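Trainee: for reference, the sequence and a predicted model appear below.
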Amino acid sequence: MQAIRVKEELEKDILKIPGVVGIGLSHSSPQVLNIYVERLTPELEKKVPPVLGGLKTRVIESGRFVALQRTSKLRPFPMGVSIGHIDITAGTVGIVAVRNGEEFLLSNAHVFVPDPSSESVERTDVVQPGPYDGGTPEDKVGDVVEWVRITPDGENLVDAALARPLSKDLYVKEILDVGIPVGMAEVAVNEVLIKSGRTTGVTSGKVLDVNASITVDYGTFTAVLKDLIITEKMAEGGDSGSPVVDSNLNFVGLVFAGSERLTAICKAKNITEAFGIEAYILPAPVLFGGALMMLLAGSALLTSTYQKTPL
């Protein structure tokens, strides 16, 4: 408690020092004052006394702290932010998937492929952020390598695609403001789910249906998709591909379509089986900012509708 009081008493003056961007406390014994600086220089280091309020100081070069914008170019980028094929607008990167030890980026087919009903693409470039958000060929982060073709006259279970990243250094496995999934699960009616996406960030919605078949308007064609999760509305355009988790941080699916009142989600089980992949998971939750628990506080039930469009 004494260390916390020292920090609170000093932080206003410390943060006024040019080049200092933060102050914190270590968890070591004895505790140390961590002084975060944008760039560590001998001149700046001299401005920070070795002892303040009876606590030793440690100067850490952190860089400049900036708010994470889901539509910005981020390196490395987390899951749940803007991404897209070079010839589309923008969608959301879902999760990191693993197959035979190789990592892939997972999103919707209509995010990673200009025409998800096609069997081939001329260009395979996937950029972060998506082109609508300023992404250019210089922002390429991977190549689309596989997608489940959506057939207008057939039965479809998923709108999903895989991209092979250019490097593991380009991304992190955390879902922005949520964490890394700890497993995979199926859901039940009335359960509250959470998604993290490019446009609307972290939102929640109650499950209304776990075995829906809907007609989806893809602009140039329509298709029926089956065995879907339907929730209250929790997504907008650009949220396609958003990862969805339950309250225990289990990956349950990808947002892919929505209407004025509802959101449609492809089930994780159907996606992983289609590609023979696994979701990258951790043995325990990693939560950021308490966003998950706050969203579970409440959710309003909405009435149903029928026609849906990809987000």
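Mentor: Noted; the coordinates are in hand. Numbering: from 1, shown residues only.

Trainee: from here on, just use CA atoms for contacts and neighbour counts.
Mentor: Noted.

Trainee: any buried residues in the helix or strand containing E45, and which?
Mentor: Using DSSP states H and E, E45 maps to helix 42-47. The neighbour-count check on helix 42-47 (16 or more other Cα atoms under 10 Å) flags L44, E45 as buried.

Trainee: ok now that helix, how far from the chain's centre?
Mentor: Taking Cα atoms, centre = their mean, to the nearest Å, one finds the center of helix 42-47 at 38 Å from the center of the full chain.

Trainee: which SSE is immediately downstream of it?
Mentor: The helix or strand immediately downstream of helix 42-47 is strand 51-52, counting by DSSP H and E.

Trainee: which element is A3 on?
Mentor: According to DSSP H and E, A3 maps onto helix 2-15.

Trainee: quick test: name the residue nearest the centre of the chain.
Mentor: Nearest residue to the geometric centre of the chain (Cα atoms, centre = their mean): G80, 1.8 Å.

Trainee: off-centre distance for the longest strand along the chain?
Mentor: If you go by DSSP state E, the chain has its longest strand at strand 201-217. Strand 201-217 sits 18 Å away from the centroid of its parent chain (Cα atoms, centre = their mean).

Trainee: list the buried residues in it.
Mentor: Residues of strand 201-217 classed as buried: 201-210, 213-214, 216-217 (neighbour count, 16+ other Cα under 10 Å).

Trainee: elements contacting that strand?
Mentor: Judged by 3 or more Cα pairs under 8 Å, 6 or more residues apart in numbering; DSSP states H and E, the packing partners of strand 201-217 are strand 192-197, strand 222-232, helix 291-295, strand 309-310.

Trainee: this is the other structure I want to compare:
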Amino acid sequence: MHVDTARELKALLSRRLSEAPPSAVVASGAPGGWSGIALGLAPVAPGQVHLAVRLLAEADAALVLGALDDAARSEVDVRVIGPVRPQRSPTPEQLQRRTRPLVPGISVAHPTVTAGTLGGFVTRRDVDGLLVLSNNHVLAASDAASVGDPVLQPGPADGGTAADRVGTLTAFERFVATGNLVDAAVAALDEGVAADPAAYPGGALLGAVLPADEVDPDELVEKVGRTTGHTRGRITAVEVDGVGVQYGEGVVHTFDDQIEVEGLQGSFSEGGDSGSVIWRSSDRAPLGLLFAGSSTGGSAGGGVTFANPLATVLRVLGLAFVAQG
């Protein structure tokens, strides 16, 4: 319907809801006398919208739809969204603690590594259950570890000890001198270790990972990491070849086809954020695995962050991204 018509219908229904007796409200637990119904406009084409109806409970649909004729009902976008609460991002201090169930963004590491970030959860055809996704240099100690080694949460730098074991290193992509595509590793969860794959700031990410060739410059992105928490940035370059990363004294590996990100306010990432999954702000599509960065440069002087295309990580290690528990 035309946007002006929708606004008139929205105003009419709002008046009816405000005049409805309390006994007409079906939703239980709606606080402060709220009806449990929100109304808005959902664009569908230039100048055309649907009436957006957002419900605390499915049963409340009758309170709105019962007042509409058949023609109007075809122009309504009804969704049950449940309780609405402020979205609070975890602080770095919270992300560095021992956390159960495991959630994205928390401290994790091989016993010989300081600490990195648990980026998210994946599955692999030859392994039962969920696997933790992070970097080789976080879970596999930059090729120095062996499959079967323990993984700790939190990492040793945050007080993690053998008692904080949560999984077993299962697979990692070894480094070569030049032409690396990913810095990635996975660890299978130990029996009894619970995880919540959907617990990103703002809720679950999309299950579909953005293809590497669809990652575009200028996209707004986000991540949650052990050191800087929940940050926002912008993709400033894609398909970046020859990124030299220093993994130790005199040890440099170069990477091709990488994603560059700058923070919108200050640094997008700092040491310890390695392993974070990066997602697109517009639709929450996961697109990158953060693995390195600089502390200077960039348009705002806060350095730049580099990430492997997440689709490449999944392909190389034979993984599937898990968005929900």
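Mentor: Nice, I can see it. Note that the coordinates shown come from a computational prediction; the quantities given were computed from them, not determined experimentally.

Trainee: need the contact partners of the longest strand of the first structure.
Mentor: Here strand 201-217 of the first structure makes contact (Cα atoms under 8 Å, 6 or more residues apart in numbering) with 70, 80, 177-178, 187-196, 222-235, 257, 291, 295-296, 299-301, 306-310.

Trainee: deepest-packed of the helices and strands packed on strand 201-217 of the first structure, please.
Mentor: Counting by mean count of other Cα atoms under 10 Å, strand 192-197 has the highest mean neighbour count of these, with a mean of 28.

Trainee: in the second structure, what stretch matches that one?
Mentor: Per TM-score structural alignment, the counterpart of strand 192-197 of the first structure in the second structure is residues 220-225.

Trainee: one step back: of the helices and strands packed on strand 201-217 of the first structure, which is nearest F112 of the first structure?
Mentor: strand 309-310 (13.2 Å; Cα to Cα).

Trainee: so what touches the closest one?
Mentor: Strand 309-310 of the first structure is touched from outside by V216, D217, Y218, G237, S240, F256, A257, G258, S259, with contacts defined as Cα under 8 Å, 6+ apart.

Trainee: by neighbours, which of those residues wins?
Mentor: For these, counting by other Cα atoms under 10 Å, the largest number of neighbours falls to S240: 34 neighbours.

Trainee: quick revisit: adding distance to F104 of the first structure, write the contacts of strand 309-310 of the first structure out as a markdown table.
Mentor: Shown next, in a markdown table, are the contacts of strand 309-310 of the first structure (distance: Cα to Cα, whole Å):
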| residue | distance to F104 of the first structure |
| --- | --- |
| V216 | 26 |
| D217 | 27 |
| Y218 | 25 |
| G237 | 24 |
| S240 | 17 |
| F256 | 18 |
| A257 | 22 |
| G258 | 25 |
| S259 | 29 |
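
Trainee: looking at those residues, which is nearest H85 of the first structure?
Mentor: Comparing these against H85 of the first structure with Cα to Cα places S240 closest, at 12.7 Å.

Trainee: any idea whether the equivalent of the closest one over in the second structure is helix, strand or coil?
Mentor: Taking TM-score structural alignment, the alignment pairs S240 of the first structure with S274 from the second structure. Following DSSP: H, G, I helix; E, B strand; the rest coil, S274 of the second structure is assigned to coil.

Trainee: same check, this time on H50 of the second structure
Mentor: Three-state call for H50 of the second structure (three-state DSSP): strand.

Trainee: what number of residues lie near it?
Mentor: For H50 of the second structure, using other Cα under 10 Å, the count is 24.

Trainee: give me the distance between it and D190 of the second structure.
Mentor: Using Cα to Cα, to the nearest Å, H50 of the second structure is found at 48 Å from D190 of the second structure.

Trainee: go on, L9 of the second structure?
Mentor: 55 Å.

Trainee: what does E270 of the second structure give?
Mentor: 29 Å.

Trainee: what's T305 of the second structure aligned with over in the first structure?
Mentor: For T305 of the second structure, the aligned residue in the first structure is T263 (criterion: TM-score structural alignment).
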